[in-house]
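[1] Please find the sequence and the predicted model below.
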Amino acid sequence: MTSKASEQSTRLLLWLVAIGFFMQTLDSTIVNTALPAMARSLGESPLRMQAVVVAYALAMATVIPATGWLADRFGTRRIFMLAIALFALGSAACAASRTLTELTLSRILQGCGGAMLLPVGRLTVLRAFPRERFLEAMSFVAIPGLVGPLIGPTLGGWLVEVASWHWIFLINLPVALVGVWATLRYMPDFRGSDLARFDLSGYVMLVVAMLSISIALDGIGALGLQHAVVVALLMLGLAALASYWLHALRTPAPLFSPSLFQLQSYRVGLLGNLFARIGSGAMPYLIPLLMQLAMGYSPAQAGMLMLPVAIASMGMKRVVTRIVQRLGYRRVLVVNTIALGLMIASFALMTPTQPLWLRVIQMAIFGAVNSMQFTAMNTVTLKDLNPAHASSGNSLMSMVQMLGMSLGVSVAAALLSTFSNWLGAGPTPGPQSLGVFRGALVTIGVLTMASAAIFWQLADDRRRPTAPADTADPGQAS
């Protein structure tokens, strides 16, 4: 009887972590389709709404590095419950927001909660399950993480049409209440046995670097910052990044050890993750806007059009292993990064008169290429890490993934603003705005193709490749 009760508790723990992951990935994508409706409600231009997406991703990027230490210090149960509570409070605040500033601040609160859901949940599963069952357990947890991006854009578009955009946040509240109850009942309270001192000064330097660079890029597109302010912020960000590197070299227990970068596969994979994700992170923001503002689609129709992307993305995971085993990571990533850039640029060829079947095929091909990119990038980054560096290496990669998404949206918004001024199209929805999107898409496609040069630095591993793991990617928001 005791064994049956223990088995039931561990199964319910998996469901709890899986639902938390689902909430986090759903809210990474559900907002994109609703941005034009939000803009109308708040009296803003649709092309100035990127702060709603950037704030969430950037909040996650800044909190992720501290989640492991917080869980070890205060216990997994307490931190997971705090994560759900912050996520719920942020969701309620988003629904109650009356201005873009209020909504952006609420998304920051929501992102702080979302940042802790997956890392703390994954840490709990790691400690609750024996090594031989961990892969099976994490595979179960990863499934809702793949379903979230699948239904997010469609659900967001549907809710906007049948109710209002506020409901894309309100639907989180009953799920969060159940989550808090389940956490108190089924979440084990694991703590770290040998807790090191948290590298607070290093953490502050990293946060300053991320915020300064992101605000500088976002300031070009939405905040209307003067060029001198943008340059000053960029310089502050680079100085903070250099300061962290010097600090990490002389600190016994830095947040992220410089020894991580002694592995060629890790440093190349991490840099590739950052720059290639700028293109991938921009597309979930750009495509719904393109469909609604330039092509005349309704929110529900724009959300439905994202389904082929997500379905092809999930289907591609079945063949990635065989492709990498045959060709090796270097060839796959160089060729696939160029293909990804070409697919992004190909969306500039869209016109309102094109048949629907052609758009569906284009979306599906983009989803397959994007999925190949994510899976190969993630695995080549982590495959050579030793156990001592696995935890910090994975946390740094997760931070870079979210930072890449944030930068992608900021770059896309800046390009839309720039081309809008150059072409004199303005923010008014209609076919006249198509040229603005075309300029942004081609530019982002070229930038993505340029990042293939990073993956060219990988060693040629065709003869002895490591099969990529089917790891859940919080950044894969299609």
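    In hand now; what should we look at? Residues are numbered from 1 along each chain as shown.
[2] contacts and neighbour counts: CA atoms only from here.
    OK.
[3] How many neighbouring residues does Phe74 have?
    Phe74: 14 surrounding residues under other C-alpha atoms under 10 Å.
[4] what's the spacing between it and Pro119?
    To Pro119, Phe74 is 14 Å away according to C-alpha to C-alpha, to the nearest Å.
[5] now stretch 325-342, how far from the centre of its chain.
    Distance of stretch 325-342 from its chain centroid, counting by C-alpha atoms, centre = their mean, to the nearest Å, is 21 Å.
[6] Pull out the buried positions in that stretch.
    With burial defined by 16 or more other C-alpha atoms under 10 Å, the residues of stretch 325-342 counted as buried are 325, 327-334, 336-342.
[7] Would you mark the buried spots in the host helix or strand of Asp72?
    Here Asp72 sits within helix 50-74, counting by DSSP states H and E. By 16+ other C-alpha under 10 Å, the buried positions in helix 50-74 come out as 50-73.
[8] here's the one I want to compare it with:
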Amino acid sequence: MQNLDSSVIATALPTMARELGTEPLHLSAAITSYLVALTVFIPVSGWVADRYGAKRVFMVAIAVFAFASMLCGLSRGLGELVAARVLQGVGGAMMVPVARLLLMRRIRPEEMVRATTWLSMPGLLGPILGPPVGGLLTDNVSWRAVFWINLPIAAIGLLMVWRFVPASDEARPPRLDLVGVTLIGASLACLMFGAETVGRGVVAEWLPVLGFAIGAALGWAAVRWARRAPHPALDLGLFSIPTFAVGVGAGSLFRVGAGAAPFLLPLFLQLGFGASATVSGMVTLATALGAFLMKPMTTMALRRFGFRNVLMWNAVVVAATLAACAAFDPSWPLAAVFVVLAAGGLARSLQFTASNAMSYVDVPGGKLSAATSIAGTAQQLSMALGVTWGASWLAASAALAGRAAPGVPDFAMAFLGAALPPLLAAPIAGRLARDAGAAASGHGAGGGAAR
């Protein structure tokens, strides 16, 4: 449901912008506001699950997400839409990380890769169905229907969780670190405000700079607090585990580039190629299809090459597939675009699964709640930054060329910009030992210490 929501809104953005009377680039706020809310509230998801029970929290999160989806569909302006998306993000923050926590507590290290693969494969139904469903609903019903489609899915999900997910009795967690949670949330919110508004002309020029400055200061204060608090919301000790540190660090850089693509592609196809929302959705379906096809092969790739080689060299492949999108031109047949996007989907899927599994292979059971919170926060922050990163390159290129609206050359620059973060992730992954995560991948033998 969450992945479906993310993919359908990208396809519907141009139509939403026309009906709401705003610019398509400004509507990136409807994506980033949701991602920022996820980022701000994910840090407390592990504590809330331990305090109130993971199953109960999971069900409430699904209900909140569905209610907020209904409000999104009823929105009459950008402000209302952004507010509803923030509420939706609160639900999502307690939904996906808690589901992952429920799974991680019940599997052995050697089952990690297979479990992560199976966990993500149903989620890929969202990106596969999202672009064509979003296009069809936008063209034939209304863009509002792309949010209302979540309601029956949520109802089915609630029934299945109630029926099949067992309740668990976890040890009562220590008192919530309110100071740490507040500092982290405020820091992330300020940083994302600055990233979303810089160079857009939507607020005074000094406000984004102030947002960056306050966000950085609060982030520094959060780290200082975490080092001396008895039970910090941000457990920095987890970064002493090399596989966790590399999985989160390299994975975050990769997701910045990967997060820009779903925002850029539908806009490019509709504004640059003149394609309808339906055609755009069918073409961008290629990325999700490639990702779905790769999932069964992920275990074999990791067993054959190991985490280090996969994360390092596949990051270069991901960067190359994003850079290849810069060559897209309206003269290209859509079938050729489809093939390039499918290849990118294959590479990104392998990187997603490998970095997710790597993050948890050496984390002790008692630290899983903290690990899922940190990893989930990093994932959502990097995806939010990806949308902002892509939109900023697009806007900057158009501004430098003196164009009022983005053109084909501006999208080319944006895709080249999106390729940079995954390329920078490769040397970070190269710090892993050759046998890192061997117990999970089955490649080689030994531990996962970094060199």
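    In hand now; what should we look at? Keep in mind that this is a model prediction, so the values were computed, not measured.
[9] quick one: TM-score?
    Remark: TM-score between the superposed chains equals 0.90 [TM-score structural alignment, normalised by the length of the second structure]; 443 aligned residues with a C-alpha RMSD of 2.8 Å.
[10] Which ones among the buried residues of stretch 325-342 of the first structure lie within helices?
    The helices, defined by DSSP state H, take in 325, 327, 329-334, 336-342 from these.
[11] looking at the first structure, where would I find the counterpart of stretch 273-290 of the second structure?
    Per TM-score structural alignment, the counterpart of stretch 273-290 of the second structure in the first structure is residues 295-312.
[12] first to last residue in that stretch, what's the distance?
    The first residue of stretch 295-312 of the first structure is 23 Å away from its last residue (C-alpha to C-alpha).
[13] Same check on stretch 211-227 of the first structure?
    End-to-end distance for stretch 211-227 of the first structure, by C-alpha to C-alpha: 17 Å.
[14] can you tell me the helix or strand for the spatially most central residue of the second structure?
    In the second structure, the residue lying closest to the centroid (C-alpha atoms, centre = their mean) is Met383, at 4.0 Å. Assessed by DSSP H and E, Met383 of the second structure sits inside helix 368-401.
[15] do the same with Gly274 of the second structure
    Per DSSP H and E: nothing holds Gly274 of the second structure, as it lies in no helix or strand.
[16] Next up, the contacts around the alignment partner in the second structure of Cys94 of the first structure.
    By TM-score structural alignment, Cys94 of the first structure lines up with Cys72 in the second structure. Neighbouring residues of Cys72 of the second structure by C-alpha atoms under 8 Å, 6 or more residues apart in numbering: 80-81, 84-85, 144, 147.
[17] any idea which of the residues you listed has the most stuff around it?
    Highest neighbour count within these: Arg85, with 27 neighbours (other C-alpha under 10 Å).
[18] Need the three-state assignment for Phe275 of the first structure.
    Put simply, Phe275 of the first structure is helix when judged by DSSP: H, G, I helix; E, B strand; the rest coil.
[19] Quick check: it touching Ala450?
    No: with contact defined as C-alpha atoms under 8 Å, Phe275 of the first structure does not reach Ala450; the gap is 9.0 Å.
[20] between the two, which one's more packed in?
    Taking neighbours as other C-alpha under 10 Å, Phe275 of the first structure and Ala450 compare with Phe275 leading, 25 against 16.
[21] tell me the contacts of the counterpart of the more buried one in the second structure?
    Using TM-score structural alignment as the criterion, Phe275 of the first structure maps onto Leu253 of the second structure. Going by C-alpha under 8 Å, 6+ apart, Leu253 of the second structure touches 382, 421-422, 424-425.
[22] Turn these into a markdown table, columns for secondary structure and distance to Ala357 of the second structure.
    Shown next, in a markdown table, are the contacts of Leu253 of the second structure (DSSP: H, G, I helix; E, B strand; the rest coil; distance: C-alpha to C-alpha, whole Å):
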| residue | secondary structure | distance to Ala357 of the second structure |
| --- | --- | --- |
| Ser382 | helix | 17 |
| Pro421 | helix | 20 |
| Pro422 | helix | 18 |
| Leu424 | helix | 20 |
| Ala425 | helix | 16 |
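[23] List which of those residues are still in contact in the first structure.
    Here is what carries over to the first structure from those, by both residues aligned by TM-score structural alignment, their matches' C-alpha atoms under 8 Å: 382, 422, 425.
[24] Tally up the residues packed near the corresponding residue of the first structure for the second one, please.
    Mapped onto the first structure by TM-score structural alignment, Pro422 of the second structure lines up with Thr448. By other C-alpha under 10 Å, 25 other residues sit near Thr448 of the first structure.
[25] residues in contact with Thr448 of the first structure?
    By C-alpha under 8 Å, 6+ apart, the residues touching Thr448 of the first structure are 275-276, 278-279, 337-338, 340-341.
[26] From Glu102 of the first structure, how far out is it?
    From Thr448 of the first structure to Glu102 of the first structure the distance is 33 Å (C-alpha to C-alpha).
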